[in-house]
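> quick one, structure for this:
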Amino acid sequence: MDRMRDVREAIGEWISHIALRSPARLALGTFGAVILLFSGLLSLPAATASGERAPFIDALFTATSAVCVTGLVTVDTGSYWSAWGLAIIALGIKVGGLGIMTLASLLGLAVSRRLGLTQRLLAAGEARASGLGDLRSLLRTVVVVSFSVEIVIALVLLPRFLTLDYGVGRSIGYSSFYAISAFNNAGFTPDPAGLYPYAADFWMLVPIGLGVLIGSLGYPVYLNMVRGWQRPRMWSLHTKLTLIMVGALMLVSAGFLAVFEWSNPDTLGAASTQETIGNIFFQSINQRSGGFASFDVGQARETTWLLEIVLMFIGGGSGSTAGGIRVTTLAVLLLAIVAEARGRRDMEAFGKRVGTEVLRGAVAITMIGVSVVVVGTAVFMAQTDITLDRALYETVSAFATCGLSTGITAGLPPEAKGTLIVLMYVGRVGSLTVAAALALNKQRRVIRYPSERPIIG
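So this is what the prediction gives:
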């Protein structure tokens, strides 16, 4: 007993040492370990409908896509995996949506009733808490919002599946799966045909779309809105920018999608006006991160692909289940452009000044994201004979953890699947987290060089 206690203490001290020295590396390692765990579970014969062991590359791809809440698949989710396999995928989505470090802190809080400094720092980084003092309230908000929204969505969808004669057990399983997948912006569907058969079924599309929208806002926004629901004017700048950017991008997306696809008979052109409008708004929510599709994206026009590539790269809110560079990053870049165009020294919004360090972070996140996508697309094209338009769409979807696809994922060679696995992993843990994990040390310079302004443009 004493020896076991000594081993546990030694392991705890080792983990604490790594966490304090490099929390980013610990987060990367933990996330990778969880992906491998779910890969092993999906490799079991009981996880497939045929009872045969799934190829490891497909099990690893599906596990990565689930834990990274992406939605890209190499095999049909509804027909290839068994009920046990679907349960594993749903659990992977839930774990990935909450965030590994956040989940670890929740478990630690439940056991010890208090959080250590290391756990607080790690969870604050994962959930984008504004400060350590907000962490306990933020974690409570994470649990309440995520489970409440998922339960409500499942209860709304359950009667619909019962009317389709799915049976009680299957209806409960499907409604729960869709609820978890929607709120966590995962895009997985347990139906073999996906959402295509429900393109005119608003009983299905509305709760799923609302779940994706709520999940893409971010836990800091929920916390701020819950605390100040009676005084919207007192909401934080982050909350205001997130809500404005999400609403604006939805309208822009819906407008361009209507222009590009209204007359396309292979997507929206053959539907009624009511169905078309409903699908446009449903797709405008999912284009940034949700990953659900009510029509065949592979049949859409290339202009629509370009629109979706841009929207996927932007993604959702910080600290949310969405991916991409995040809407507040785009907002800061736009504020910098406005300030420069007006000749102002500071970036300002809603009576607040945005510091230059925030702009540096936004530029860094954007440039790292662009670099990862460019390199990933080049590698992906070298591994396949796929054209640039489809290759760029697939790699951006993987990096932005969106999950939309033009239909090429299932036929990819193993090495191309590996490239998408890496992109999903990098996109979920965050570009800056990867950069911090690879950095050997930090340097604090006491001496600063004299400034000089180069000519720009």
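
> use CA for all of it now, contacts and neighbours both
Noted.

> nearest residue to the middle of this protein?
A322 (2.9 Å; CA atoms, centre = their mean).

> now do the contacts for it.
Neighbouring residues of A322 by CA atoms under 8 Å, 6 or more residues apart in numbering: V69, N184, N185, G215, S216, S289, G290, G315, G316, A400, T401, C402.

> hang on, the last one in a helix?
Translated: C402. No: judged by DSSP: H, G, I helix; E, B strand; the rest coil, C402 forms no part of a helix; its state is coil.

> how far away is the nearest residue to it once chain neighbours are set aside from G187?
Nearest residue to C402 in three dimensions, chain neighbours excluded: S289, at 4.1 Å (CA to CA, 6 or more residues apart in numbering). Counting by CA to CA, to the nearest Å, the gap between S289 and G187 amounts to 8 Å.

> next up, for comparison:
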Amino acid sequence: MYKQAKGWLASSPPRALTLGFVAIILVGAILLKLPISLKDGQSIRWIDALFTSVSATCVTGLVVVDTGTFFSVFGHWVILVLVQIGGVGFMTMGTLFALFLRRKVSLKERLILQESLNQNNLEGIIRLVRRVINYALTIELAGSLLFTLRFMLDMPPGRALYYGIFHGVSIFNNAGFDLFGDYRSMSNYISDPFVNILSIILIILGGLGFVVLADLVEYRRNRRLSLHSKVAICVTLLLFVVGAIVILLFEFTNEKTLGPLGTADKIFAALLHSMTPRSAGITTIDVSSLRQATQFLLVILMFIGVSPGSTGGGIKTTTFAVLIVAVLAVFRGREDVVLLRHTIERERVYKAITVTLFSFLIVVAGTMLLSVTENHTFMGVLFESTSAFATVGLSTGLTPELTDAGKLILILLMFMGRLGPFTLFYAVGPKHGRPLYRHAEGKIIIG
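This next block holds a predicted model:
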């Protein structure tokens, strides 16, 4: 029996990756259930501990209890460690320890790393892991230091350092957890350009993906970027700018959001809330007070998400780009799908369509189930489902009021969104060999 289980696990890196995430989530839930993780007088149910552990490990940020006022310092560090492991990947962290102990990384472990980092081949995978760790720690250290310096203006140095580290790591990993209490997120800093700009930069760096960061670092030497990096950067900037403009137009006169702010503050708030739906989850305004048109825009941005190999979720920017150029190719009557003067192979186009359709169906199923279990508006339910699946963490206020059934639905959505449709499919689905025959070609009417 043991050999069969070991063979089943070793035969599929996606299975090992999935079970690894499950193990970390369960350990996190047990730790968060301990009295040492809670502030005096607080107690937490198993379902809430599990929800918080899943949200942290899947770098989502949706919470059923207020992080800042409910958990102790130990509980905060448990959440932060789960965020770090979930953001850079538990196999990446494991490989770091293996390299530190000078232990050789096996082929099986390299295959799991390849799956975890969403790479197409094994070449240079250990070198990429070293870069991932170096980039993540460097950016987190810089972000934590800058946040600490800013928070020292509002609180004692020790607490400022504590808050700086927590929010630097949380925001870079696109997690969305905060310590300010009362579900306020970063609303106290809505008029602070330093906090807004720093948060936007950390979200972008965490969302571009480590492959893109490596390309940018080496650009001074190579003077070129890969097609993947060009597409990821272009789509990220395009969605960022367009999203900010649309949010500014929709919310400019909304007295519950941007209306009372000055022009500069409105621009900063629009920029942050154009970037944060991409997977970050931090806010400076009340999302539930946004107009429905703006909320729906955020749903679209959440569904698209960030770039592959990053700390965030969604169908990914490159998938979105491939879909757009594929549609344009059909409209123009062309067989080849061309993106930035490169022909995209059909296999990748099919994969983009599959990921998008599968993700869409998951969000639809989650929305329908939540509509049954929760007494809330359709937009609120759709928003929460998309936020969970895209591992964003934005909420219209529904999550803290969820029934136990609703919590289980969001737990599944967060888990599926973090692992990705293909990893889950290959983890639980049977292996199929290449067919030895082709069926006769058929014609059906489309459109």
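
> after superposition, what is the TM-score?
Here the TM-score for the pair of chains, by TM-score structural alignment, normalised by the length of the second structure, is 0.96; 445 aligned residues with a CA RMSD of 1.7 Å.

> thinking again about what came up before, out of the contacts of A322 of the first structure, who's the most crowded?
Neighbour count (other CA atoms under 10 Å) singles out G290 as the most crowded of those, with 39 neighbours.

> what's that one aligned with over in the second structure?
The alignment partner of G290 of the first structure in the second structure, by TM-score structural alignment, is A280.

> its match in helix, strand or coil?
Per three-state DSSP, A280 of the second structure ends up coil.

> from S12 of the second structure, how far off is the residue lying closest to it once chain neighbours are set aside?
Nearest-residue entry for A280 of the second structure: N174, 3.9 Å, with adjacent residues in sequence omitted and distances by CA to CA, 6+ apart. Between N174 of the second structure and S12 of the second structure the distance, using CA to CA, works out to 28 Å.

> L424 of the second structure -> the first structure?
In the first structure, L424 of the second structure lands on V434 (TM-score structural alignment).

> hang on, its match packs against P23?
No: counting by CA atoms under 8 Å, V434 of the first structure stays clear of P23, with 11.0 Å between them.

> neighbour-wise, which of those two wins?
Per other CA under 10 Å, whichever of V434 of the first structure and P23 has more neighbours is P23, with 22 against 18.

> which position in the second structure aligns with the more buried one?
Aligned partner of P23 of the first structure by TM-score structural alignment: P13.

> and the residue lying closest to that match once chain neighbours are set aside, how far from G313 of the second structure?
Excluding the flanking residues, the one nearest P13 of the second structure by CA to CA, 6+ apart is I112, at 4.7 Å. With distances taken as CA to CA, I112 of the second structure is found 19 Å from G313 of the second structure.

> could you do V105 of the second structure as well?
Noted for V105 of the second structure: a distance of 27 Å to G313 of the second structure, by CA to CA.

> same deal with Q84 of the second structure?
15 Å.

> so between these two, which is more surrounded?
G313 (34 against 25).

> run a quick neighbour tally on A349 of the first structure.
Using other CA under 10 Å, A349 of the first structure is surrounded by 13 other residues.

> ok, now the one 5 residues further on?
When counting by other CA under 10 Å, one arrives at 16 neighbours for V354 of the first structure.

> quick check, it in contact with A339.
No: if you go by CA under 8 Å, V354 of the first structure and A339 don't touch, sitting 10.7 Å apart.

> shared neighbours, these two?
Shared contacts of V354 of the first structure and A339, defined by CA under 8 Å, 6+ apart, comprise D346, M347, E348.

> now, these that are in helices?
Among the shared contacts of V354 and A339 of the first structure, no member is found in helices (DSSP state H).

> by neighbour count, which of these wins?
M347 (20 neighbours).

> which ones are touching it?
Counting by CA under 8 Å, 6+ apart, M347 of the first structure makes contact with L335, A336, V338, A339, R353, V354, G355.

> give the aligned equivalent of the fifth one in the second structure.
By that I understand R353 of the first structure. Match for R353 of the first structure (TM-score structural alignment): T343.

> A strand includes that match, no?
Yes: using three-state DSSP, the assignment for T343 of the second structure is a strand.

> run a quick neighbour tally on it.
T343 of the second structure: 10 neighbours (other CA under 10 Å).

> for T356 of the second structure, same thing?
Residues lying near T356 of the second structure (other CA under 10 Å) number 21.

> please say which position in the first structure it maps to.
Matched by TM-score structural alignment, T356 of the second structure corresponds to T366 in the first structure.

> its match touches V327, doesn't it?
No: checked against CA under 8 Å, the pair T366 of the first structure and V327 is beyond contact range at 11.2 Å.

> what about the helices in the stretch 151-300 of the first structure?
168-183, 202-215, 219-227, 237-261, 273-285 (DSSP state H, counting those that start in this stretch).

> just give the nearest non-adjacent residue to P190 of the first structure, would you?
Nearest residue to P190 of the first structure in three dimensions, chain neighbours excluded: G78, at 4.3 Å (CA to CA, 6+ apart).

> can you tell me what the one you found aligns to in the second structure?
Checking with TM-score structural alignment, G78 of the first structure has G68 as its match.

> contact partners for its match?
D178, L179, F180, G181, D182.

> give me the contact list for stretch 106-122 of the first structure.
S16, A19, L20, P23, A27, M101, T102, A104, S105, L132, L135, L139.

> closest to A199 of the first structure among the contacts of M347 of the first structure?
For the contacts of M347 of the first structure, the minimum distance to A199 of the first structure (CA to CA) is 37.9 Å, reached by L335.

> ok, now which ones touch that closest one?
M347, E348, A349 are the contacts of L335 of the first structure under CA under 8 Å, 6+ apart.

> hmm, try it at 10 Å
Contact analysis of L335 of the first structure by CA atoms under 10 Å, 6 or more residues apart in numbering lists T329, A341, D346, M347, E348, A349, V354, L359.

> and it, what pairs with it in the second structure?
Structural alignment (TM-score structural alignment) places L335 of the first structure against V325 in the second structure.

> just the element for that match, please.
Assigned by DSSP states H and E, V325 of the second structure belongs to helix 317-331.

> list the buried ones in that helix?
Within helix 317-331 of the second structure, the residues scored as buried using 16 or more other CA atoms under 10 Å are T317, T318, T319, F320, A321, V322, L323, V325, A326.
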